[in-house]
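>>> What shape does this take:
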Amino acid sequence: MRRIDAIGITLGVFLAGGLAYVALQLVGIDGQNAGIWSQVLLVAGLMGWLATYLFRAGGKKMTYHQQREEYEKAFLQKRLDELSPEELAKIQAEIESGN
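This next block holds a predicted model:
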């Protein structure tokens, strides 16, 4: 994520909180209760985001892990493609013999 993306998300969350406050006041809730409920919505949203983050990090579904896995597969495939048939047969024989 780029820095500008993080700034945009932060501004979006800030604006959403303000809009929730105004919307709650428009429905007839007084200013103090509207402030409390808009904060409750913000905290609930942040807790939901945190839960999804922890789930992705725990399951290694993060972009970094996926990119690293794809790189490792491509690297190993390239090394395999560079082997001569004799080297490939030698490695296969070593694997089959259990060494």
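>>> Only C-alpha atoms from now on, for both contacts and neighbour counts.
OK.
>>> How about the spatially most central residue of the chain: what's its closest non-neighbour residue?
Among the residues of the chain, the one closest to the centroid is residue 62, at 4.4 Å (CA atoms, centre = their mean). Closest residue to residue 62 apart from its sequence neighbours, by CA to CA, 6 or more residues apart in numbering: residue 56 at 5.9 Å.
>>> Quickly note the distance from the one you found to residue 71.
Per CA to CA, to the nearest Å, residue 56 is found 20 Å from residue 71.
>>> now do residue 86
For residue 86 relative to residue 71 (CA to CA), the value is 26 Å.
>>> cool, and residue 28?
56 Å.
>>> Counting neighbours, go ahead and name the busier of these two.
Neighbours of residue 28 and residue 71, each counted by other CA atoms under 10 Å, are more numerous for residue 71; the result is 12 against 9.
>>> so who does the more buried one touch?
Applying CA atoms under 8 Å, 6 or more residues apart in numbering to residue 71 gives no contacts.
>>> so where does it fall, helix or strand?
In the assignment (DSSP states H and E), residue 71 maps to helix 63-82.
>>> Let's see this one next, to set against the first:
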Amino acid sequence: MRRIDAIALTFGLFLGGGAIYLLFRAIGFDNLSAGIWSQAILIGGLIGWLATYVFRALTKGMTLNEQMQNYKEAVLRKRLEEMTPEELAQLQAEIEADEAAATESQSDPS
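Next up, the predicted model:
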């Protein structure tokens, strides 16, 4: 997020809070009640946004994590496409040997 975006978002939230306050005043709330309820709505929205952020962080659904995973997959896919048939056969043999070793170590009780 750019600095100007953060400033615009903050200004928008400030104006939104004022609009909510004016709405409560127009409905018939007194100054104190309108201020308390408008602040409660803004804090509730902030807590809701924070909850979604924490959820995305814990499930690793953040944009940077997804971009890094997509980049790694693209690099591996490109490397596989550039390999010769002999190199692919050698890689396949190594994978099969590793899988056989892993299976053997899992079934070995010692």
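>>> Quantify their similarity with the TM-score.
TM-score for the superposed chains, counting by TM-score structural alignment, normalised by the length of the first structure: 0.93, backed by 99 aligned residues with a CA RMSD of 1.1 Å.
>>> and the helix or strand the residue nearest to residue 62 of the first structure falls within, how far from the chain's centre?
Taking DSSP H and E as the definition, residue 56 of the first structure sits inside helix 31-58. For helix 31-58 of the first structure, the separation from the chain centroid amounts to 17 Å (computed by CA atoms, centre = their mean, to the nearest Å).
>>> That helix vs the second structure, average offset?
After superposition onto the second structure, helix 31-58 of the first structure lies on average 0.7 Å away from the residues it aligns with, using mean CA distance after the TM-score superposition for the first structure.
>>> buried stuff in that helix?
Buried positions in helix 31-58 of the first structure, judged by neighbour count with 16 or more other CA atoms under 10 Å: 34, 35, 37, 38, 39, 41, 42.
>>> what do you get for stretch 16-31 of the first structure?
Buried residues in stretch 16-31 of the first structure (16+ other CA under 10 Å): 17, 20, 21, 22, 24, 25.
>>> Tell me the residues of the second structure aligned with the strand or helix carrying residue 91 of the first structure.
In the assignment (DSSP H and E), residue 91 of the first structure maps to helix 85-97. The aligned range for helix 85-97 of the first structure in the second structure is 85-97, by TM-score structural alignment.
>>> So what touches the matching stretch?
Taking CA under 8 Å, 6+ apart as the rule, stretch 85-97 of the second structure contacts residue 80.
>>> mind checking how far residue 77 of the first structure is from residue 71 of the first structure?
Going from residue 77 of the first structure to residue 71 of the first structure by CA to CA gives 10 Å.
>>> and for these two, which residues touch both?
Counting by CA under 8 Å, 6+ apart, residue 77 of the first structure and residue 71 have no contacts in common.
>>> and the residue nearest to residue 39 of the first structure when sequence neighbours are not counted, what does it touch?
With sequence-adjacent residues excluded and distances taken as CA to CA, 6+ apart, residue 39 of the first structure is closest to residue 17, at 7.4 Å. Neighbouring residues of residue 17 of the first structure by CA under 8 Å, 6+ apart: 38, 39, 41, 42.
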